[in-house]
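> make a model of this:
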Amino acid sequence: MQQLSKSLDGFGESVIRKMTRISTEDTINLAQGFPDFDPPKELLDALKETADYGPHQYEITWGSKLFRNNLAKKQSRRMGFDINPEEEIVVTCGSTEAMMVAMETVCEPGDEVIIFSPFYENYTADTILCGAKPIYVPLNPPDFCFDKDVLREAFERRPKALILCHPSNPTGKVFNREELNYMAQLSEEFDTYVITDEVYEHIVYEPNEYIYFASLPRMRQRTICCSSLSKTYSITGWRLGYVIAPKEIIDVCKKVHDFLTVGAAAPLQKAAAVGLEFDDSYYTRFREMYTQKRDLFLNGLKEIGLRYYEPQGAYYVLVDISKFGFDSDMEFCEWMIREIGVAAVPGSSFFKENVNNYVLFHFAKKEETLKEAIRRLKKLKDYEVK
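Model prediction:
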């Protein structure tokens, strides 16, 4: 038999999804970031109606007209510029496909792509699958800021794109205006595209401010905005994402998307379009809900005596496990599933650097689930290395 593709030789199973797979029925899964509570009732009611009346066949490849129109209205209002639903949007099968579409649109084999470390694990895979090469730029704790000189050195290699996860998974970092303006300055100076992952745009904790990179001066023309409805409406299983970019970029995105997946699920687009019509009060309540969850969980970690980095956005927290004496964070996570009954993600899966002393928890769970998780995690006190 002929040899299979060598481009996948360095790939393994997603560590995040692995932790879900090896969790038992009794495990509280704080690894893979999905809620254990229902989406808004308006979406569920719309889904029931769609089940009866459709559509049940293909929609327009790049997204139903209703979905694109509603999305354009919502994002135009929030991003501060008009978005043309016919020319500047592609609806995808989740933000995972959106990111891959963006990468395939701008990258060719041999190109280089800047990725901040720590990073969401798909970014390296996306880069390699495109035949491109990653350039890693560290985000330095405790604030997870980048070194300006290091970032400039990366740009001096003339990369094709920068991937910007904002707010960041896994750190919860919300980049401030000064940091974003510096990225913008370099991207313009070195003619680099910026691919933004904005899935946590509505989960930003006060006093932090969310700034869309495309809204910065002269950045709209070189920014490819990727996001999804998964986190904002608690529908991670619906797999509805999108790309927003100028027409000349979207024209290419449409081609990539068409031959990757043809189109996102038509009935789900119809039902989810209801959520895109929510007024600003929904997003205020949504942020308040996650602020309460964050405070509850972080207070529990503090009571247990665990050292963590307080997230400015998203719904993850990196926790230092040095005091437990494990050489491997994967070994610790597997042990914690068996002995503590809580699943986390080994932090090493997010870092290019040799880091083995962090695990990642998410807190997108009901209050009672988080309280039970904290109760179980208190048992960790018995295993500290004296």
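> drop to CA atoms for contacts and neighbour counts, all remaining ones
Fine.
> and the helices in the stretch 51-200 of the chain?
Under the criterion DSSP state H, counting those that start in this stretch, helices of the stretch 51-200 of the chain are mapped to 65-79, 94-106, 122-129, 148-155, 177-189.
> of those helices, flag the one that's most buried.
Highest mean neighbour count of the helices of the stretch 51-200 of the chain: helix 94-106, a mean of 24 (counted as mean count of other C-alpha atoms under 10 Å).
> coming back round to it: output the helices of the stretch 51-200 of the chain as TSV; include the columns distance to Phe278.
As requested, these are exported to TSV (distance: least, C-alpha to C-alpha, whole Å):
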stretch	distance to Phe278
helix 65-79	9
helix 94-106	20
helix 122-129	30
helix 148-155	39
helix 177-189	27
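> who wins for proximity to Gln312 among the ones you listed?
Nearest to Gln312 among the helices of the stretch 51-200 of the chain is helix 177-189; the distance by C-alpha to C-alpha comes to 14.3 Å.
> so the closest one versus helix 148-155, what angle?
Orientation of helix 177-189 against helix 148-155 (axes from the mean of the first three to the mean of the last three C-alpha atoms, to 10 degrees) gives an angle of 30 degrees.
> contacting residues around helix 177-189?
Applying C-alpha atoms under 8 Å, 6 or more residues apart in numbering, the external contacts of helix 177-189 come out as 152, 155, 192-194, 211, 213, 216, 219.
> centre of the chain to it, how far?
Helix 177-189 has its average C-alpha position 21 Å from the chain's average C-alpha position, going by C-alpha atoms, centre = their mean, to the nearest Å.
> ok, now stretch 152-160?
Average the C-alpha atoms of stretch 152-160, do the same for its chain, and the two points are 24 Å apart (C-alpha atoms, centre = their mean).
> please pick the buried ones from the contacts of helix 177-189.
The neighbour-count test (16 or more other C-alpha atoms under 10 Å) applied to the contacts of helix 177-189 identifies 152, 155, 192-194, 211, 213, 216, 219 as buried.
> need the contact list for the nearest residue to Pro118 once chain neighbours are set aside.
In space, and not counting its chain neighbours, Pro118 is closest to Phe351: 4.4 Å by C-alpha to C-alpha, 6 or more residues apart in numbering. Contacts here follow C-alpha under 8 Å, 6+ apart; on that basis Phe351 touches 117-119.
> as a markdown table, these with neighbour count and distance to Lys255 would be great.
As requested, these are exported to a markdown table (neighbours: other C-alpha atoms under 10 Å; distance: C-alpha to C-alpha, whole Å):
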| residue | neighbour count | distance to Lys255 |
| --- | --- | --- |
| Ser117 | 20 | 31 |
| Pro118 | 24 | 31 |
| Phe119 | 23 | 28 |
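> and those as a markdown table, adding distance to Pro109?
Supplementary listing: the contacts of Phe351 in a markdown table, determined by distance: C-alpha to C-alpha, whole Å:
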| residue | distance to Pro109 |
| --- | --- |
| Ser117 | 22 |
| Pro118 | 24 |
| Phe119 | 22 |
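> between those, which sits nearest Tyr242?
Ranking the contacts of Phe351 by separation from Tyr242, with C-alpha to C-alpha as the measure, puts Phe119 on top at 20.4 Å.
> one more sequence to fold, the one below, so I can look at both together:
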Amino acid sequence: MAASPRPVNSAIVAMQPSAIRRISTLAAQTPGCISLALGEPEFDTPEAIRAEAKAALDRGETHYAPNAGTPALREAISGYMAEQGLSFAPEEVVVTLGATEAISSTLLALLNPGDEVIIPVPAFVSYEAVTRMNHARPVRLDTSPWDFQIDEDALRAQVTPATKAIVINSPNNPTGCMLDAASLDAVARVAGEFGVYVISDDVYNRLVYDGACERFATRHPELRDRTVVIDSFSKPWAMTGWRMGWIAAAEPLVSQIAKAHQSAASSSVMFCMAPAEVALGCDPAPTVEIYRRRRDRVVDGLRAMGLPTRRPRGAFYAFPDITATGMDDEEFCERAIVEAGVGLVPGSCFGAPGHVRLSFCVSDGDLDEALRRLAAFVS
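As a prediction, this is how the structure comes out:
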């Protein structure tokens, strides 16, 4: 009699399926529901980028790309980052299958079993999931008492001999908040003192509405040897389905991450490399203005419903507090789908119960109708 199969990865078994996808699926299965759940621009990728993809296919660029990306794209990314005050040579750039794979490859390269990763919450769900997949321990740092900024004393209290990295995301998903100078400096002092890596997820840095977005790597170049910058083509250029992102880090570090990327993904798609170069030259400012107007309508509308909402300074999410409704965030979202026909994401998915995430990257008509439905539901 054959023996039973041996157990699979215990970290994977313990993981729950994505709650964001679960809510999105429920919304999609509900007739007439307007989903504000996914962080995906409703716009088509700009024509110039799509035209270059067609040309790349006509040129026969359908074979394997170099593991770290084509030299031309890596050079273009290096130049693009230099314009933003970030100094990384083309050889210090790795093109990835979106920012999610960039996060996965970075943590795979950094973590040993038993290591700890400090994650200021609310935070994107993948940070914690990928940390656990590597048999390391995510350590949540609740930022809500400080208006979603990072308090240095609270951060220091989370550091242990096992701490390997701190993950920051500014503008933030799900809050839309940007880390201020005091927060960035607090992270820098702790990282410098304890030899901790800083993973700076900057994917929303071009979607900013109020003031400039100060980047950790720009403000603290003295920590270049332990800083990993993650960025993506998905959000500013409506390229979510292209799965194109990148990692930038100092050569000794990026060479190790490149090995993890090579094993996990081999490379990004060859015929997407040249279009990505074109994207870097496209100005997303007109789209940002559309999002800015939507942001203001959403925040004003949510506040009029009696739902306290900070005005996001970047990204395309609002994160209202729904505790006054007497429902927890899971119940609120499930009932909103069934009773109001609006799909939202529970804040507990991001480590912030009592809130919901609303994405305003949908058409103006759908957004206005969703707000009308929500107002009736809340009242």
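> of all the contacts of helix 177-189 of the first structure, which comes closest to Tyr233 of the first structure?
When those are compared for distance to Tyr233 of the first structure (C-alpha to C-alpha), Ile211 comes out closest, at 20.3 Å.
> Three-state assignment for that closest one, please.
Secondary structure, DSSP: H, G, I helix; E, B strand; the rest coil: Ile211 of the first structure is coil.
> coming back round to it: and of the helices of the stretch 51-200 of the first structure, who's closest to Gly313 of the first structure?
Go through these one by one with C-alpha to C-alpha and the one that ends up closest to Gly313 of the first structure is helix 177-189, at 15.1 Å.
> and for stretch 331-340 of the first structure, what are the contacting residues?
Applying C-alpha under 8 Å, 6+ apart, the contact partners of stretch 331-340 of the first structure are 23-24, 27, 326, 342-346, 359, 376-377, 379-380.
> excluding chain neighbours, give the residue nearest to the alignment partner in the second structure of Val137 of the first structure in space.
In the second structure, the residue equivalent to Val137 of the first structure is Leu141, according to TM-score structural alignment. Residue nearest to Leu141 of the second structure in three dimensions, not counting chain neighbours: Pro120, with 4.4 Å by C-alpha to C-alpha, 6+ apart.
> what sits against the one you found?
Residues counted as contacts of Pro120 of the second structure (C-alpha under 8 Å, 6+ apart) are 140-143, 150, 167-168.
> quick one: map it onto the first structure.
Checking TM-score structural alignment: Pro120 of the second structure goes with Phe116.
> do the same with Leu207 of the second structure
For Leu207 of the second structure, the residue aligned by TM-score structural alignment is Ile203.
> that match touches Gly313, doesn't it?
Yes. Contact status for Ile203 of the first structure versus Gly313: in contact at 5.4 Å, counting by C-alpha atoms under 8 Å.
> shared neighbours of those two, anything?
Shared contacts of Ile203 of the first structure and Gly313, defined by C-alpha under 8 Å, 6+ apart, comprise Pro167.
> neighbour-wise, which of the two wins?
Relative neighbour count places Gly313 above the other of Ile203 of the first structure and Gly313, with 31 against 24, counting by other C-alpha atoms under 10 Å.
> what sits closest to the more buried one if chain neighbours are left out?
In space, not counting the residues next to it along the chain, Gly313 of the first structure is nearest to Val204; the distance is 4.1 Å by C-alpha to C-alpha, 6+ apart.
> now that neighbour: how far from Val252 of the first structure?
Note on Val204 of the first structure: its distance to Val252 of the first structure, by C-alpha to C-alpha, to the nearest Å, is 32 Å.
> so those two - more neighbours on which side?
Val204 (24 against 16).
> so who does that one touch?
Here Val204 of the first structure is in contact with 167, 174, 210, 287, 312-314 (criterion: C-alpha under 8 Å, 6+ apart).
> hmm, which of these are common to the second structure?
Here those are checked against the second structure with both residues aligned by TM-score structural alignment, their matches' C-alpha atoms under 8 Å, and the contacts held in both are 167, 210, 287, 312-314.
> Pro267 of the first structure pairs with which position in the second structure?
In the second structure, the residue matched to Pro267 of the first structure (TM-score structural alignment) is Phe271.
> tell me the contacts of its match?
Taking C-alpha under 8 Å, 6+ apart as the criterion, Phe271 of the second structure is in contact with 53, 56-57, 61-62.
> what's the answer for Phe119 of the first structure, then?
Shown in contact with Phe119 of the first structure (C-alpha under 8 Å, 6+ apart): 165, 168-170, 350-351.
> if I line the two up, what does Asp26 of the first structure land on in the second structure?
By TM-score structural alignment, Asp26 of the first structure lines up with Gly32 in the second structure.
> distance of that match from Glu339 of the second structure?
From Gly32 of the second structure across to Glu339 of the second structure, the span is 11 Å (C-alpha to C-alpha).
> do the same with Pro353 of the second structure
To Glu339 of the second structure, Pro353 of the second structure is 21 Å away according to C-alpha to C-alpha.
> re earlier: closest to Ser281 of the first structure among the contacts of Phe119 of the first structure?
Ser168 (24.2 Å).
> now the alignment partner in the second structure of that closest one. Nearest residue, chain neighbours left out?
Ser168 of the first structure maps onto Asn172 in the second structure when the alignment is built from TM-score structural alignment. By the measure of C-alpha to C-alpha, 6+ apart, the closest residue to Asn172 of the second structure outside its immediate chain neighbours is Met178, 6.3 Å from it.
> right, and the helices of the stretch 51-200 of the first structure - which one's nearest Ser14 of the first structure?
Taking C-alpha to C-alpha as the criterion, Ser14 of the first structure comes closest to helix 122-129 out of the helices of the stretch 51-200 of the first structure, the separation being 8.4 Å.
> average offset between the closest one and the second structure?
Relative to the second structure, and after both are superposed, helix 122-129 of the first structure has an average distance of 0.9 Å to its aligned residues, where the measure is mean C-alpha distance after the TM-score superposition for the first structure.
> next SSE downstream of the host helix or strand of Glu248 of the first structure?
Counting by DSSP states H and E, the element that carries Glu248 of the first structure is helix 247-261. Of the helices and strands lying after helix 247-261 of the first structure in sequence (DSSP H and E), the nearest is helix 266-272.
> which one is Ser228 of the first structure nearest to, not counting chain neighbours?
The shortest distance from Ser228 of the first structure to any residue that is not its chain neighbour, by C-alpha to C-alpha, 6+ apart, is 3.7 Å, and that residue is Gly241.
> aligned to Asp149 of the first structure, what sits in the second structure?
Match for Asp149 of the first structure (TM-score structural alignment): Asp153.
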